[in-house]
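Student: Requesting a structural model of the entry that follows:
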Amino acid sequence: MIRLQKLSLTRGTKPLLDGADLTLNPGEKVGLIGANGSGKSSLFALLRGELTADGGAVDFPATWRISHVAQETPALDRPALEYVIDGDGVLRDLEAQLAAAEAAHDGERIGYLHAALADADAYTVRSRAEILLAGLGFAQSQMMDPVASFSGGWRMRLNLAQALMSPSDLLLLDEPTNHLDLDAILWLEDWLKRYPGTLIVISHDRDFLDGLTNVIAHLFETKLKRYGGNYSAFEKQRAINLSVGQAAFEKQSRERAHLKSFIDRFKAKASKARQAQSRMKMLAKMEELAPIHATAAFSFEFREPERAPNPLLVLEDAVAGYPSEQPGGRAKVILSRLNLILQAEQRIGLLGVNGAGKSTLIKTLVGELPPLAGSVNLNKGLSIGYFAQHQIEMLRLDQTPLWHLAKLAPNVREQQLRSFLGGFNFIGEMATTRVDTFSGGEKARLVLALIVWQRPNLLVLDEPTNHLDLETREALTVALAQFEGTLVLVSHDRHLLRATTEEFMIVADGSLKPFDGDLDDYRDWLFKTKLGKRTDTAAAPSPADRKEQKRHSAAARQHLSDQRKPIEARIRRLETQIQRHTARAAELQSLLSDPALYADDQKDALKARLFEQATQVKELKQLEAEWLEQQTELDSLGG
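Tutor: Modelled structure (predicted):
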């Protein structure tokens, strides 16, 4: 059991924990969540013994073995497979002892160590390490390559494999999915479900948290609160708690105001003095509730495209790949027989294992890679918004968000540019802060802002959620769901894929094909064809049973989905309009409460405000009536 009691921790001048309490039971799978900078990684450092608490206690069994992912990977000549096996320190120590015993010709010691190595599963260690590497996306041919030959993201995968290789009672994972593709995330989730120890994971991937965790520990305003269930259950429980807490605060505020009003009116009157004194004591004894501070919801929206050409783009017998670097050399073909027509308002999620060619296809679509053969025909009205990791790397680090936007819009007033950037949380001085001080998430948010400004009718997004926190991911999800153009999306975020795409295509075996199924079907296909059979088949229906069940329900599910999609899209747009009208109605109500508006010289302005208010109320009623009608129709379909 892990028990944190009255825990306090300050870094610099910022208190991260102040009297925090938390109890976690052995074998629980815990999601640790909280805003960026709230102290999640520092709490991990406390558990690892790398930091000392300023107060309180961290208590768990002294015999527990702790495993975590190293943040640095030295540029070693050591083969990747051996580096992963190094994660089992006990095994490596026994091997060193055996080598010493053999050099000393100590037969008794040699026999003892062989038995100890057998107990440590030394004779299956290579196959176990190969399984870890294969699951995390390494090809068999790469496993003996030196660590130094891999890029930063792949070295982080090696560190993750090393942490999983280490026998442990407590496994601490800080953003383990950041450098993984969807196929590796699905494999990791499956592996971690069978991990027998206590797991604490920091993640911004809500589907990963939903599929894996049974406890959420929320770090908020220097306190830790435990919630039973996964991330979706936490969201529901927290919403209820916030609602109840805010109601209690508002009720107490009214009571306090009433008591204070009585005291102010009557404390000077002899006839009421005793009652006033009584109420002053009541007020003093009343434990003041704090107002409820929920994290402010960050939101933005894609502006309506200026044009809607159809089709936007056509691939005809295209071959995608890379031309030879040597004159007269052979080109490197990645994908062939590419035929695709991108229609207006089409919403495609691209699936495929790591290295299958998804990014190559994306670069061909946006014109970064000319086709080796065939053609890519672009409509004259096409406007592409392209997001990829290298777009972030192309930002000018010595410049500011305002400079980047002004470069796109040199004739637009600065205040208008600042207002736009404010919608992406680049508020005040942050709009004129150098980009090199930004986090990865802030840089990604800036690239998104620059894309939104250009009003594209085709969005091509290659892993847009890397480094984004949960709130920004949710804002992107909502914005993409309401985007009125065409979307092509590659993402390891299953929640984003489910919420924003309407069809899947798969890049596999050197070509692009429609994928007839959902993400659960893709998971089954992946384990069956790429990652081998699961080891916990008793916990779920067999692939054959599941396939049969899917075959019988596919037609009905597709029909239901076809019926629901246009209604759901209309509901999303109505909700956006209702939100906009509600906000304007509240703004008008505030303006109309200003006494200055009722002066004789403001009659025309007052009349205009009242007319706009009446119009807003009328339109809002119509929108709400249509929303109710659409929602009723959707509910009647079920599913």
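Student: Please count neighbours and contacts with C-alpha atoms only from this point.
Tutor: OK.
Student: So Asn294 is in contact with Leu242, correct?
Tutor: To be clear, residue 294 is Ala; Asn isn't right here. Yes - here Ala294 reaches Leu242: they are 7.4 Å apart, a contact under Cα atoms under 8 Å.
Student: of those two, who's got more company?
Tutor: Using other Cα atoms under 10 Å, the more surrounded residue of Ala294 and Leu242 is Leu242, with 15 against 10.
Student: check contacts around that one.
Tutor: Ile292, Ala294 (Cα atoms under 8 Å, 6 or more residues apart in numbering).
Student: Mind doing that once more with 10 Å?
Tutor: Leu242 makes contacts with Ala248, Pro291, Ile292, His293, Ala294, as judged by Cα atoms under 10 Å, 6 or more residues apart in numbering.
Student: Repeat that for Arg3.
Tutor: Asp21, Leu22, Thr23, Leu24, Asn25, Ala57, Val58, Asp59, Phe60, Pro61.
Student: Return the distance of the fifth one relative to Tyr231.
Tutor: To Tyr231, Asn25 is 18 Å away according to Cα to Cα, to the nearest Å.
Student: And this one, please, so the two structures can be compared:
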Amino acid sequence: MDESAVSAALEAVPHLRSMDSDLLAYLASMIAAQPESVTPAVLADTVGPFFDSAGVAETAGGAEMLCKAILSHIRTGSVGPGIPRKAASSAAAAAAAASSRRAAAAAAAAAEEEDAAPRLLSAPVHVGAREAAAHAKDSRSGMLDFLWGREDNAYLNQNKVTEYVMSAKDQEKYAKRVDRWQRRQAAMERKSKKGRRGYIAPPPIAGEAASGAGGASAPVDFTPVSAEEEAAAAKNVDIERFTMGFAGLSLLENTELKIILGRKYGLIGQNGSGKTTLLRQLARREVEGLPKGLTILHVQQEVRGSDATVLDTVMASEVERETLMREEEELGAKIEAREATIAALEADLEAAEAAATADPAKAEAILAELGTLHKQDDDDTVRIQEIYERLERLDAASAEARAAEVLGGLGFSTTMQQLPTRALSGGWRMRVALACAIFVRPDILCLDEPTNHVDFPAIAWLEDYLSKYKSTCIIVSHDRHFLNHVATDIVHLSHKKLHYYRGNYDEFVTSRAEMLRHSTRAAAAADAKKAHIQEFIDKFRANAKKASLVQSRIKALSRIDSVTVASDDPAWSFEFPEPSDLGGASSVIQIKDVGFGYDPSKMLFRGVNMGISMDSRIGILGPNGVGKSTLIKLVMGQLAAVEGAVVPHPKLEVAFFSQHHEEQMDLEKSPLEMLVDINPGTDETAARAHLGRFNLSGELALQRIGSLSGGQKSRVSFALMSFRAPHVLVMDEVTNHLDIETVDALIGAIAMYQGGFIVVSHDQHFLEATCTEYWVMSSKRKLERWRGTLAAYRKIAESERPVLQFTHPDAVAE
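Tutor: As a prediction, the model looks like this:
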């Protein structure tokens, strides 16, 4: 934006004239840096705190109304309706203040002229002495203000002389008036297809004094916000004092729930803090205060298998389109049947009229019935026309192409799209659920760990798609790389509050660390100030001559608010038990010329050669479906090689973490019961101590596993798999369902672990932090050592995915 135009707009808004000129200049530079298409709500997020501190708008609604006026002037040259002032005498007070300032300026000019003329002094002037006295006086008064806890702030004092502050009640009342006016204006515009014909004057500004020559009221040329801006604002969520609980537990207390259209929110927090519960309650509309008509969809689990094809399942997820198409078919059948009835009645009417003995009553009855049928026909025809218009807006003609595009991006070939969903594995069904959500295009799309079961090419496609997606996304994810590419904001759920940060995950980490440092310094400064005043009180408490001073400082001390030091979520760590010595063996598992295929005529891979030692840190890479999990099962001894051999050390103990680990646990038992059952004869005290190493102590150790969060269930699996101190840990998609803190704890545990480690994962951060070598399972039925970096491999994997074009203008930006 042009900064001069912004400055002119700020000067034109009456309610900003009380603000300091330097502050207005700073705000002008901030607003000029915003894009031309910025909305009042987004602009209010940026400049609202300055309006609040200056006392011109104490709420988000007031700030947004001011921003509407500013943007209206920048774009159209007029301010629009103002904001009601607290008292009707505000304008008079402002005029009086302006008159006073002009008089003071005139007096100052006269004084300057008088000082410029030569004068005879009656005594010598000691300039240095006068300056020193003035400096001493300023120093003494400043120290006294500090000791008495009453430091002066000239900028904030301007609030005392302005009457421009608007109460919450006034804001609400005026907002309703503006809303009524806008609805009336919209109704008139719908009636008149020629633009501004039928224009209704906007509501008068409450408390606004008459202006212009002779006290005549100047007309206000108000241009309302566009329909697009109104529609966008209607899809924003701003709920204060939001509280949420689940199963008798309080998860959020008196916090602000704020969701702005088009933002991509990364929702982070510890497992069990309430992230999934928040998404679920939003989707079920169990949150009071959500705007009417707001569509919210939560993707949390795989679709149920059925005989419907993958493509048909995705297309059927757009319920409105499917409903309209069924209604159109039904109406078409009714019209066709009715036309046959009309033709028969018209033939009867002609026969009755042509008969020698015409029956007027019968003819009238036929005519009446024909009139009813024609009326029904007309009504159905109008309804069909409405359906066609709505289907056109939904882009129904391209539905199949759009569904195929989304499925292709998530890795479904043309052949797979025609398979029944019951033929898919759980991971692929999860992708179908994700495809359905993207295809529907809700106002708010809630994704719970969307990168689980998804390989690098599909993750890259999803990153591109969501970054261009025009609606709002709330994403729970442990994948830092994914959040850095998609998120525009981070919402940190901590200590039963929602804390909002602009930027991606890395920027959140930086901002959070700076906030914690600032909080610590502010608390230290407040404590030092209290200690200084308390020291004075303690020193002179018994001095009768200074009793009044002591009492004043006691009052000043009570006025100093305590600064609460912000704290991070409590970090935790764990260690895997140290394995026993295997006699210095250089390799504990030998894989020699191994080949495998569930059907020997269709081998998944051949000629695999690999050695695994106690020092190995191996990451297995490759697209889904090439046999990575099968290779893991061969290492574990769960499958026998068709060709070659897998030779383990005779005393080797291997532990396995499956991506479907929940299916291997009895969800009705507690972690303690599961550990004792798997290891008969285990002492309960030893079992409790082992569970405690994985942060499963106290009530968690006795709680039913089925009631635990996904991350807590993963910690139970860690405890179960490591109880016998294995020599090699084998993990398949281990970071699924873990929060970021638990992933960090797992990285630390693997770094300290004294045994071998093999993992299949698509979490780039986790792989880079834990692995020292990578092996790639390619579609060429080979396992080969990758000599480059993980980032280089990912680029190659992404380049092999199909190049897709986004076809629906409402789903993604051009």
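Student: picking up where we left off before, who's more crowded, Asn25 and Tyr231 of the first structure?
Tutor: Tyr231 (27 against 12).
Student: buried residues in stretch 614-634 of the first structure?
Tutor: The neighbour-count check on stretch 614-634 of the first structure (16 or more other Cα atoms under 10 Å) flags Gln616, Val617, Leu620, Leu623, Trp627, Gln630, Leu634 as buried.
Student: State the span of the second structure onto which it is aligned.
Tutor: Against the second structure, there is no aligned range for stretch 614-634 of the first structure (TM-score structural alignment).
Student: Show the residue spans covered by the strands in the stretch 451-600 of the first structure.
Tutor: For the stretch 451-600 of the first structure, the strands defined by DSSP state E, counting those that start in this stretch occupy 458-462, 486-490, 503-508, 511-515.
Student: The longest one maps to which residues in the second structure?
Tutor: Aligned by TM-score structural alignment, strand 503-508 of the first structure falls on residues 773-778 of the second structure.
Student: right, and the secondary structure at the residue most central in space within the second structure would be what?
Tutor: Among the residues of the second structure, the one closest to the centroid is Tyr265, at 1.7 Å (Cα atoms, centre = their mean). Following DSSP: H, G, I helix; E, B strand; the rest coil, the label given to Tyr265 of the second structure is strand.
Student: counterpart of it in the first structure?
Tutor: When the first structure is aligned by TM-score structural alignment, the residue opposite Tyr265 of the second structure is Val30.
Student: so what's its match up against?
Tutor: Contacts of Val30 of the first structure (Cα under 10 Å, 6+ apart): 24, 172, 198-202, 209, 212-217, 226-231.
Student: Against Asp190 of the first structure, how distant is it?
Tutor: Val30 of the first structure is 15 Å from Asp190 of the first structure, by Cα to Cα.
Student: And for Gly27 of the first structure?
Tutor: Going from Gly27 of the first structure to Asp190 of the first structure by Cα to Cα gives 16 Å.
Student: same thing with Ile384 of the first structure?
Tutor: Using Cα to Cα, Ile384 of the first structure is found at 37 Å from Asp190 of the first structure.
Student: Comparing the two, which residue is more hemmed in?
Tutor: Legend: neighbour count by other Cα under 10 Å for Ile384 of the first structure and Asp190, higher for Ile384 (20 against 16).
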